[in-house]
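[1] got a predicted structure here, sequence first:
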Amino acid sequence: MSGQWEVVGKKKGNSKLPVPKVSAKDNSNVKSPVNGSKIEDSYPKLPEKVAGVEPKIVQEVKKSQEKSKLKLRKPQRNDRPSEPQKPKSPKSIETGLNSIDVKEFESIYETSKNRYPDAPIVWLKELVYFLNQKMSLEIQDPVFSSKPQGYPISAVPSELRGVIEKSVKEAGKNNAQQFFDFCLTSMATDMGKGLPALGYKFFLQYIALNEPVLITSNVNKHRVLRNSYQNRLNIGLSILWAVGNVAYSDFNSGVTVFRELFLPVIDIKSYSPYILSYLKNLISNSGDGNGILTKEDFLLILDIIYTSKKHFPVDLLRELSNKVSNLKPLLFVDNKEKYHSYIELLLKKVVSTSNKSHQNCLCDILVEVFQRDSTTFATWRKIYPKNVASSVILLEFIGDNWDTISKRIDRAALKDLLNSFQDVNDELSTKKRKEDGLRESINAIQKINEKMAAKKKSSSSCRTLSLLVIIALAGLVLFDIKQNTWDNSRTRKALKDYRVCEYSQKALNTTREGLNWLDGRIEQNFPAFRKTVIDFSEPYVELAISTGKITRNGFYNMKEVVLEKYPLVLQSIESYAPGLMEQSQKALSDVYSSSVLYCNRGIDYLRKEVFVGQLSPENVQRVVIEAFNTTQQKATEYYHWIYKKVQTTIK
């Protein structure tokens, strides 16, 4: 072998094949044998006319070639097995809850509890994932505005809800707080991904209703989460709804959540209807008296109710203004707070708003403060020179509503206050720079003084007239009895005709029987309590009896003195004015007879012309009895219906 390279299998002679020359024009129509080849090019072409072959045979060959082309072009069938169908989503929340197997739900809880005994949050996560899977329906209304309060946890069957309650209680408060934060964040995340998140809402609502203080302690963290999803309306509303459930069990927690979480987004048009509805429900649930409202929060709520922002729903603002009276008792619950600090704050607030209803509400609060502590007038007197304009609004409010306000405040203290205001106004009038509202203040003070004087005059006139009427009636009765005997007197006859004595006796007997029955029941059920009450009240009863005897003896002594001195008085009057007593007796007799006559005519007219037909005493009595019987029947039916519902729920 030689050490040189050799080329094997290649002949030198015919190594190069002739390549036909193709022009550029023809090269454009030539297709690449790899990329530009067509399926038709792989079949042999038949000439139109072949020697010795008939045209029919040529056509049949072409048809067979076309069929084979179609078979090659037809896509291949996918023979992979189809995926199993997903379970259908329930049509409603109630349907989905009723379809859940409670035993399966409870077994999941028990299994995870036994597997992870020291990780309560893992138990709760397993339950909430199960609910998300079973309740995979699309919720159009994230805040359930058309449903009653407490929904959807109120729609959960009792057995299923029992498992939820048991799991949260056994997890403990600290774990429940952490799990609430986890559910709130996971709900927002899953809703952003389009995943089912209804299971989170059941646990969020239950924890918020039962542990409101735990929720408000992390309100800053919830505010950060709300800011992250503020532009996603359904997620933002769901976060507000979940945290806002605390208001239905604790008023103070509801106010905190409203101030920290709801108020910053109230100006956003898409959020304002729900936030105002939440505020309305919060005020409506404040009637239990357990909440305390600071004056700052009270003024904040009033600013929202009496706002002039146009994008707030008018109907909700109207409903809120009607519920302001529910907030006033909460403002005065804390008796330790001194009311003197309210005066200057409210006066400055009065002049800062132009809404008349808002001003009237603030003025009414100030009047309430004056009613509870009259020493607050001194605070008003002290700050009056620097708050003349705002004081004018309050003075005009007092003057316009004097008939009701005069019964609520100390009129003597108000009188002294107005006198001091007049002195201050005289001093301010001498200055070159006039205070705003000084002239209006002088007019308002004058108006109140005039009403106080007129009220005092009219009240004294009414008292005098009432006393004279009572004395005149007593004199007429005494004159009637004195002129005739008691059996023949017109007074006894009138009382007998109108059956006053009979009905009085019946009322007395009925009252006596009722008291005896009540005493028997108390003695039967609470013997020790009855004995204690008797021992405590016996000295006071004896004192009342002794006082009654002394009063009766005093009247008897007075009567004897009158009877003794009466002839002497008549004799003296007769000596000074002869015939006066006789004429007076005759005039009184005529007046009494005329009054009795017209009274009888009036009664006859009412009996014959007014109280007839449907207004007759018989019909009125029948209607009242029927209404009472119907009410009693409906109340009994309603009681039985509630009893059955409660028994069904317990079972």
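    On my side now, so go ahead.

[2] switch to C-alpha atoms for all contacts and neighbour counts from now on
    OK.

[3] if I look at L225, how far off is P264?
    13 Å (CA to CA, to the nearest Å).

[4] with neighbour numbers in mind, choose between those two.
    Neighbours were counted for L225 and for P264 using other CA atoms under 10 Å; L225 has more, 17 against 12.

[5] my read: the more buried one touches M187, true?
    No - if you go by CA atoms under 8 Å, L225 and M187 don't touch, sitting 11.1 Å apart.

[6] this is the other structure I want to compare:
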Amino acid sequence: PGESLHGYRICIQALLLDRPKIATTNLDKYLEVLRLQQNRPAKCLTVLWALGQAGTADLHEGLKVWLGVMLPVLGIKALSPYAVAYLDRLLMMHPNLTKGFGMICPKDFFPLLDFAFMPNNSLPPSLQEQLRQLYPRLKVLAFGAKPESALHTYFPSFLSRATPSCPPGMKRELLTSLSQCLSLDPLSFSVWRQLYTKHLSQSSLLLNHLLESWDGTSKKVRQSLQETVRSFKVTNEELAARGPGGTQDVAACDAACKELLRKMRGRGFPWPRLLLVLLVFATGFLLHDIRTHGSFQASFSARLLHSSGIVPASQQAWQRVSHCCLEGYRWLERSLPVYGSQAMSVVQPLLELLWAKGGEAAASTAQLCSSLLSWLHGSLPCVAEWVSA
């Protein structure tokens, strides 16, 4: 008691710097010590510090220590600040994350996800925000060197958490991760098909997310998604035929499936856009041709139109159209007064009759209103006397 501990600390650091596996050979024993001594935070922090020296030179061993003894005590108020700070320092000391691939498995990753994004957990907001800043690097470590063969193992836990009621930040992260699983690991589609009927509300969220991000989806993913959505559509019909149970979720999934299938069919060949491009190109060529030769008559386009017979034909067609328009105008000029007078002779009696009937109806209405007012004038004194009595 009272002796300086710096010498012991230096010895521990030197020993674990050279042989870090000494600290990680029996982590379960140290975890048991922490659980038994959690009411003595100073002793627990000493144990954590000593074990943490294994990560000074080796990311792999440092992660092993953190996952083995620090993650399990992350919910303990006195120990969680040190655990988060150690993880931050460990990842800062080892920016090359490839040496830590394979260390974080789904069993370790999803508690971290919950700690980082779920509100009202045992971490204070400041530590939760710090852990959220570290989360992208933890995600890289978890997915490893070959995410295309590992992400389907993460898909079920991502999907089960993506409920409509989960917090917005976590929902965004879950939907992004689910899309990443589908994009990188084709086996995720088969896993999704197996889980679909038990996770309808979550699948509805994911389908709508895929709809919103459709433009950024690769062709390969669209092909796999097409098969999956078609199988979902068949399943939706079967579920709808069974009865009213979960009808709302089935309807939401079915609507999203129909919209996705509509997008997959595409909009056909963009003829209007092609015609617009051709028109712009032709106009530009014509203007360049006229500017080059000084006038339209001297341009190559005019010579081509003349030689092909288009100009004479168009002039003849224009003359015919002009002649027809002129004849039509003259016919209207001659016929309009005649037909106008005939129309007036037919319509005028009807208008006069309508005017007369309207006048009679107005007179009847005025007489009725006058009678009603007279009756009210005679009745109101009686009513007033009855009320006062």
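    Yes, it's here. The structure displayed is predicted, hence computed values, not measured ones.

[7] which part of structure 2 matches the strand or helix carrying R512 of structure 1?
    In the assignment (DSSP states H and E), R512 of structure 1 maps to helix 500-525. The counterpart of helix 500-525 of structure 1 in structure 2, using TM-score structural alignment, is absent.

[8] so what secondary structure elements neighbour that helix?
    On a contact count with 3 or more CA pairs under 8 Å, 6 or more residues apart in numbering; DSSP states H and E, helix 500-525 of structure 1 meets no helix or strand.

[9] list the buried residues for stretch 2-17 of structure 2?
    In terms of neighbour count (16 or more other CA atoms under 10 Å), stretch 2-17 of structure 2 has its buried residues at 12-13, 16-17.

[10] now do stretch 346-356 of structure 2
    Per 16+ other CA under 10 Å, stretch 346-356 of structure 2 contains no buried residues.

[11] ok, now stretch 451-469 of structure 1?
    By neighbour count on 16+ other CA under 10 Å, the buried set for stretch 451-469 of structure 1 is 451-452.

[12] contact partners of that stretch?
    Contact with stretch 451-469 of structure 1 is made by 399, 402, as judged by CA atoms under 8 Å, 6 or more residues apart in numbering.

[13] report the distance from it to the chain centre.
    Distance of stretch 451-469 of structure 1 from the chain centroid (CA atoms, centre = their mean, to the nearest Å) equals 44 Å.

[14] so which strand or helix has the counterpart of E227 of structure 2 in structure 1?
    Correspondence of E227 of structure 2 to structure 1, assessed by TM-score structural alignment: D416. Element membership for D416 of structure 1 (DSSP H and E) is helix 411-429.

[15] same thing with R226 of structure 1?
    Going by DSSP H and E, R226 of structure 1 is in helix 219-228.

[16] likewise V65 of structure 2?
    helix 59-65.

[17] which residues of structure 1 does that helix align to?
    The aligned range for helix 59-65 of structure 2 in structure 1 is 251-257, by TM-score structural alignment.

[18] mean deviation of the matching stretch from structure 2?
    In the superposition against structure 2, stretch 251-257 of structure 1 averages 2.5 Å from its aligned positions (mean CA distance after the TM-score superposition for structure 1).

[19] mind listing residues that contact the helix holding V65 of structure 2?
    By CA under 8 Å, 6+ apart, helix 59-65 of structure 2 touches 20-21, 23-24, 27, 51-56, 90-91, 94, 97, 99-100, 103.

[20] now with 6 Å?
    With contact meaning CA atoms under 6 Å, 6 or more residues apart in numbering, helix 59-65 of structure 2 is reached by 54-55, 100.

[21] before we move on, the earlier item: quick check: buried residues in the helix holding D416 of structure 1?
    For helix 411-429 of structure 1, burial by neighbour count (16+ other CA under 10 Å) applies to 414, 417-418, 421-422, 425.

[22] how about L178 of structure 2, what's its match in structure 1?
    Mapped onto structure 1 by TM-score structural alignment, L178 of structure 2 lines up with L366.

[23] what about that match, which SS state?
    helix (DSSP: H, G, I helix; E, B strand; the rest coil).

[24] equivalent analysis for the one 5 residues further on, please.
    Taken by three-state DSSP, the conformation at Q371 of structure 1 corresponds to helix.

[25] pull up the gap between the match of L178 of structure 2 and T532 of structure 1, please.
    For L366 of structure 1 relative to T532 of structure 1 (CA to CA), the value is 45 Å.

[26] same check, this time on E104 of structure 1
    With CA to CA as the criterion, E104 of structure 1 and T532 of structure 1 are 59 Å apart.

[27] in the stretch 251-389 of structure 2, which spans are strands?
    Under the criterion DSSP state E, counting those that start in this stretch, the stretch 251-389 of structure 2 contains no strands.

[28] H358 of structure 1: neighbour count?
    19.

[29] next one: G243 of structure 2
    9.

[30] cool, L287 of structure 2 as well?
    The number of residues packed near L287 of structure 2 is 14, by other CA under 10 Å.

[31] stretch 603-623 of structure 1 maps to which residues in structure 2?
    Going by TM-score structural alignment, stretch 603-623 of structure 1 sits over no part of structure 2.
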